[in-house]
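Engineer: Fold the following, please.
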Amino acid sequence: MSQTINVHEKGQRALKSLNSLGAYLHKSVVEQPLLHLIYYRVSQLNGCAFCLDMHSKDLLAGGETTQRLLVLDAWREAPFYTERERAALALAEALTKLKGGHVDAATHEAAREQFSDEELIDLTFAIIAINSYNRVNIAFPNPAMVGTYTPGQYA
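Structural biologist: Model prediction:
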């Protein structure tokens, strides 16, 4: 049986730059509830249990509804997401799945209609950041950590 590597303890030097990006995004011009919704959706796509636990708790603590979280996987069909959220979710999925190496024109245009240039840059880096965190947690799984997060713990 392989031994679990606790990247959060032993990989601090490597995680420092990623954590700096997280700190930048915490002060983003994009509203935090939307960023957490994106973090949650991307974590669903990537199957990152730790990040799903973390961002669901942060979303609920911030006033998000259980219904919207439970239905997020089907956001295209659900009536309770705004156009801004839909544009962000579509961009997050496109940047996470990378079909053909580019975001399709319709997704890009929808995002440009909803977000300023500065917001679009921050949103893109938020998607990059959560994909990176997901991949670190998937590469170095620590099942004992899942469920231990408390809202705002890494704020």
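
Engineer: drop to CA atoms for contacts and neighbour counts, all remaining ones
Structural biologist: Fine.

Engineer: Surely residue 147 touches residue 50?
Structural biologist: Yes: using C-alpha atoms under 8 Å, residue 147 and residue 50 qualify as a contacting pair, with a distance of 7.2 Å.

Engineer: Can you tell me the centre-most residue of the protein?
Structural biologist: Nearest residue to the geometric centre of the chain (C-alpha atoms, centre = their mean): residue 39, 1.5 Å.

Engineer: That one: which element?
Structural biologist: Assigned by DSSP states H and E, residue 39 belongs to helix 32-46.

Engineer: So which residues lie in contact with that helix, not counting its own?
Structural biologist: 26, 49, 51-52, 55-56, 58-59, 62, 64, 72-73, 85, 88-89, 92-93, 96, 123, 126-127, 130-131, 134-135 (C-alpha atoms under 8 Å, 6 or more residues apart in numbering).

Engineer: who's more crowded, residue 147 and residue 50?
Structural biologist: residue 50 (22 against 14; other C-alpha atoms under 10 Å).

Engineer: check contacts around the more buried one.
Structural biologist: 137, 143, 145-147.

Engineer: hmm, try it at 10 Å
Structural biologist: Neighbouring residues of residue 50 by C-alpha atoms under 10 Å, 6 or more residues apart in numbering: 43, 133-134, 137-138, 141-149.

Engineer: If you count neighbours, what's buried in the top helix by length along the chain?
Structural biologist: In the chain, with assignment by DSSP state H, the single longest helix is helix 117-139. Within helix 117-139, the residues scored as buried using 16 or more other C-alpha atoms under 10 Å are 119-120, 122-123, 125-131, 133-135, 137.

Engineer: I have a second one here; can you model it like the first so I can compare?
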Amino acid sequence: MTKRINPYARMDLIQPLIDYSQAVPDVGLEPTLAHLVKIRASQINGCAVCLVMHSQEARQDGETEMRIYLLDAWREALHFTPRERAALAWTEALTRLDHTADAAYELVAAEFSEAEQVVLTLLIGNINTWNRINAGFRVNPPRSAIIKVAA
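Structural biologist: Below you'll find the predicted structure:
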């Protein structure tokens, strides 16, 4: 495996993204929905750092383990609201750049106001940027962040 640089050693370049992340992402969106979007995009992109971080934040904000476990199979699980399903469909369409995703857009348009659609899209773009930084440079979550589950 090729050794990669630590992108966080260049905070002068990373700080604007941190500032953007804090300014925009979930204004007007339910915290639970924002967490689900971040986790789902991170699953698709294989970003371990973001999966650990956002799963822990979701649990701290009251999200259930069951819904986090079922997120990869949200279409089959009955645990998600129509609004959450619309956001997850839009997340997948934008993360995978599915240019034919009219059905996903129709779901989002039915469940979200115009302003919420923009905010949701900014949130999805933001988490995808973090996923690409962390996955691209193979940034791993600290071992102390990994929760041990009792057998």
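
Engineer: May I ask which two of the buried residues of helix 117-139 of structure 1 are separated the most?
Structural biologist: 119 and 137 (26.7 Å; C-alpha to C-alpha).

Engineer: so how far does the one helix or strand residue 25 of structure 1 maps to sit from its counterpart in structure 2?
Structural biologist: Using DSSP H and E, residue 25 of structure 1 falls within helix 12-26. Aligned to structure 2 and superposed, helix 12-26 of structure 1 gives a mean residue distance of 1.8 Å (mean C-alpha distance after the TM-score superposition for structure 1).

Engineer: and the angle from that helix to helix 32-46?
Structural biologist: Orientation of helix 12-26 of structure 1 against helix 32-46 (axes from the mean of the first three to the mean of the last three C-alpha atoms, to 10 degrees) gives an angle of 130 degrees.

Engineer: now the angle between helix 117-139 and helix 12-26 of structure 1, please.
Structural biologist: 150 degrees.

Engineer: List the buried residues of helix 12-26 of structure 1.
Structural biologist: Here helix 12-26 of structure 1 shows 18, 22, 25 as buried, counting by 16+ other C-alpha under 10 Å.

Engineer: Could you double-check that the second one sits in contact with residue 123?
Structural biologist: No: counting by C-alpha atoms under 10 Å, residue 22 of structure 1 does not reach residue 123; the two are 11.9 Å apart.

Engineer: Can you get me a residue count around residue 70 of structure 2?
Structural biologist: 15.

Engineer: Which residue is the nearest non-sequential neighbour of it?
Structural biologist: residue 77 (6.7 Å; C-alpha to C-alpha, 6 or more residues apart in numbering).

Engineer: measure the one you found to residue 97 of structure 2 for me?
Structural biologist: Taking C-alpha to C-alpha, to the nearest Å as the measure, residue 77 of structure 2 falls 24 Å from residue 97 of structure 2.

Engineer: residues touching residue 78 of structure 2, list them.
Structural biologist: Contacts of residue 78 of structure 2 (C-alpha under 10 Å, 6+ apart): 67, 70.

Engineer: So it: helix, strand or coil?
Structural biologist: coil (DSSP: H, G, I helix; E, B strand; the rest coil).

Engineer: who's in contact with residue 138 of structure 1?
Structural biologist: 46-50, 132.

Engineer: Export those residues as CSV, with columns for distance to residue 7 of structure 1.
Structural biologist: Below are the contacts of residue 138 of structure 1 laid out as CSV (distance: C-alpha to C-alpha, whole Å):
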residue, distance to residue 7 of structure 1
46, 18
47, 18
48, 15
49, 15
50, 13
132, 13
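
Engineer: Check those residues and tell me the two furthest apart.
Structural biologist: 49 and 132 (14.1 Å).

Engineer: From the structure, what's the count of residues near residue 34 of structure 2?
Structural biologist: Neighbour number of residue 34 of structure 2 under other C-alpha under 10 Å is 23.

Engineer: now the one 5 residues further on
Structural biologist: As a burial measure, residue 39 of structure 2 scores 25 neighbours (other C-alpha under 10 Å).

Engineer: Okay then, goodbye and thanks.
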